[in-house]
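> quick one, structure for this:
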Amino acid sequence: MTRKLEGGKLLVATHNKGKLSEIREILAPFGVDVVGAGEMDLPEPEETEDTFVGNARIKAHAAAKATGLPALSDDSGITIDALNGAPGVYTADWAETPAGRDFKMAMTRANDELNAAGATPPRTAQFRCTLVIAWPDGHDEVFEGVMPGQLVWPIRGEHGFGYDPMFQPDGYSITCAEMDPAEKNKISHRGKAVAKFVQGCFGG
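Down below sits the predicted model:
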């Protein structure tokens, strides 16, 4: 039985404004007061696990312990079939530069590695999201969502963030970055995981 969320405040353990606004938008109908870890000046814990769920647990439990609030964390990324699931948990690492994250560089690397591997279209990939909600007493719950699709090049679209401009979801002829954000939230890996979280922690 999933533990229900009591009270109106939820800490989202992320410093990523794109993720925070997506989660805030999806939870808006439930009257939850969503606050981000960055807004509370919480440090970012080191993500030392090699799985999405492992890293999500690190972030959720650190934030719950630091604030005494239930904390929801998201570890997500893209897995590319022709690259044996890379970058996976290292999705954001591919974008790291001394001046901050550069996802155009990360997408170029993904395309270059696919070319080097001789991968032919459709270059199938999945966006994956693992949510963990942790309570200050150490209890947690896990919810996962997957959005299958294929990678396109050149990149297209101005919306979204991360690898969205090169990811075309199954059943669509446009990329995530060409979609209206509300439309993307309905089908996205994060939207699916948050829907499971809502059903589990707010549902009857």
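> going by C-alpha atoms from here, please, whenever you check contacts or count neighbours.
Noted.
> which one in this structure is furthest away from the centre?
In the chain, counting by C-alpha atoms, centre = their mean, Gly118 sits farthest out from the average C-alpha position, at 28.2 Å.
> any idea how far that residue lies from Gln150?
Spatial separation of Gly118 from Gln150 under the definition C-alpha to C-alpha, to the nearest Å is 15 Å.
> excluding chain neighbours, what is closest to the residue nearest the centre of the chain?
Nearest to the mean C-alpha position of the chain, by C-alpha atoms, centre = their mean, lies Ser76 at 3.7 Å. Counting by C-alpha to C-alpha, 6 or more residues apart in numbering, Ser76 lies nearest to Cys129, which is 4.2 Å off, once chain neighbours are set aside.
> same check, this time on His15
In space, His15 comes closest to Gly38 once its chain neighbours are excluded; the distance is 4.8 Å by C-alpha to C-alpha, 6+ apart.
> and for comparison, fold this next one:
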Amino acid sequence: MGRRIIFATGNAGKMREIKMILEDLNVPVLSMKEAGVTADIIEDGNSFEENARIKAAAVRSLLEGTDDIVLADDSGLEIDWLNKEPGIYSARYMGEDTSYDIKNNNLIGRLEGVPDEKRTARFVCAIAAALPDGEMLCTTAAMEGIIGYEIKGENGFGYDPIFYLPEYGCTSAELPSDKKNELSHRGKALRSMKELLKARMPKE
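Now for the predicted structure:
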């Protein structure tokens, strides 16, 4: 099937994770930028899965006549105390151009005085694959944790430095890359998607 897998993201940190996980498919994995594809996509779905499907379909429509598979993800942070905010608005929370230091400090501030057992949160990731024959696949996974009390760790991006994993005694941004890929919402959803794609790829 697909000659290339194009992932609908411009996030370099995300692409590093994706390429590590998908490398054994033996298909080139490119970002939209690397594939020379530009699209202005309006993500107006009401769930992570809807937004992932919208992105994958929009990019795939630009690649008519190719065997490319388009993958897209939508992910975010749900904080139970804040009624699952920022949720599907995670990237746009406080404005897309606002630094994550500011966003993370704001969330820590909003949870001031809230005890550990009520700081529960999860990262959720939905991944959609738009195949050349028009089929659409979707997988969803989550990583459970709590919101920490300070920003810690350099090995992550976004909300990783405030997402604390009690069983590991550190934030998501303090985990080594291989461990983070193993545990992360995106890693889990991507590995599930990889199995679905393997089943549809021609045997060598």
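> scan the first structure for its longest helix.
Selection of the longest helix in the first structure by residue count, based on DSSP state H, yields helix 52-67.
> which of the residues in it are buried?
Applying a neighbour-count criterion of 16 or more other C-alpha atoms under 10 Å, the buried positions in helix 52-67 of the first structure are 52-65.
> again with stretch 101-110 of the second structure
103-104, 107-108.
> equivalent range in the first structure for it?
Aligned by TM-score structural alignment, stretch 101-110 of the second structure corresponds to residues 104-113 of the first structure.
> give me the neighbour count for Asp74 of the first structure.
The local packing count at Asp74 of the first structure equals 29, with neighbours defined by other C-alpha atoms under 10 Å.
> returning to what we had before: relative to Trp94 of the first structure, how far out is the residue farthest from the centre of the first structure?
As for Gly118 of the first structure, its distance to Trp94 of the first structure is 20 Å (criterion: C-alpha to C-alpha).
> can you give me the helices in the first structure?
Using DSSP H, helices in the first structure cover 17-27, 52-67, 103-116, 181-187, 189-201.
> thinking again about what came up before, show me what the residue nearest to Ser76 of the first structure lines up with in the second structure.
Cys129 of the first structure maps onto Cys125 of the second structure when the alignment is built from TM-score structural alignment.
> report the contact partners of that match.
The neighbourhood of Cys125 of the second structure, defined by C-alpha atoms under 8 Å, 6 or more residues apart in numbering, consists of 48, 73-76, 140-142, 185-186, 189.
> quick one: residues contacting Phe197 of the first structure.
By C-alpha under 8 Å, 6+ apart, the contact list for Phe197 of the first structure reads 131, 143.
> which residue lines up with it in the second structure?
In the second structure, the residue matched to Phe197 of the first structure (TM-score structural alignment) is Met193.
> equivalent analysis for Gly36 of the first structure, please.
Taking TM-score structural alignment, the alignment pairs Gly36 of the first structure with Ser31 from the second structure.
> how near is the residue lying closest to its match once chain neighbours are set aside to Glu195 of the second structure?
Distances taken as C-alpha to C-alpha, 6+ apart place Phe7 nearest to Ser31 of the second structure, at 4.9 Å, with adjacent residues excluded. Computed with C-alpha to C-alpha, the distance linking Phe7 of the second structure and Glu195 of the second structure is 17 Å.
> more neighbours, those two?
Set Phe7 of the second structure next to Glu195 and count neighbours by other C-alpha under 10 Å: Phe7 wins out with 27 against 11.
> map that one across to the first structure for me.
Under the alignment (TM-score structural alignment), Phe7 of the second structure pairs with Val12 in the first structure.
> quick one: its match and Gly18 of the first structure, what's the gap?
To Gly18 of the first structure, Val12 of the first structure is 12 Å away according to C-alpha to C-alpha.
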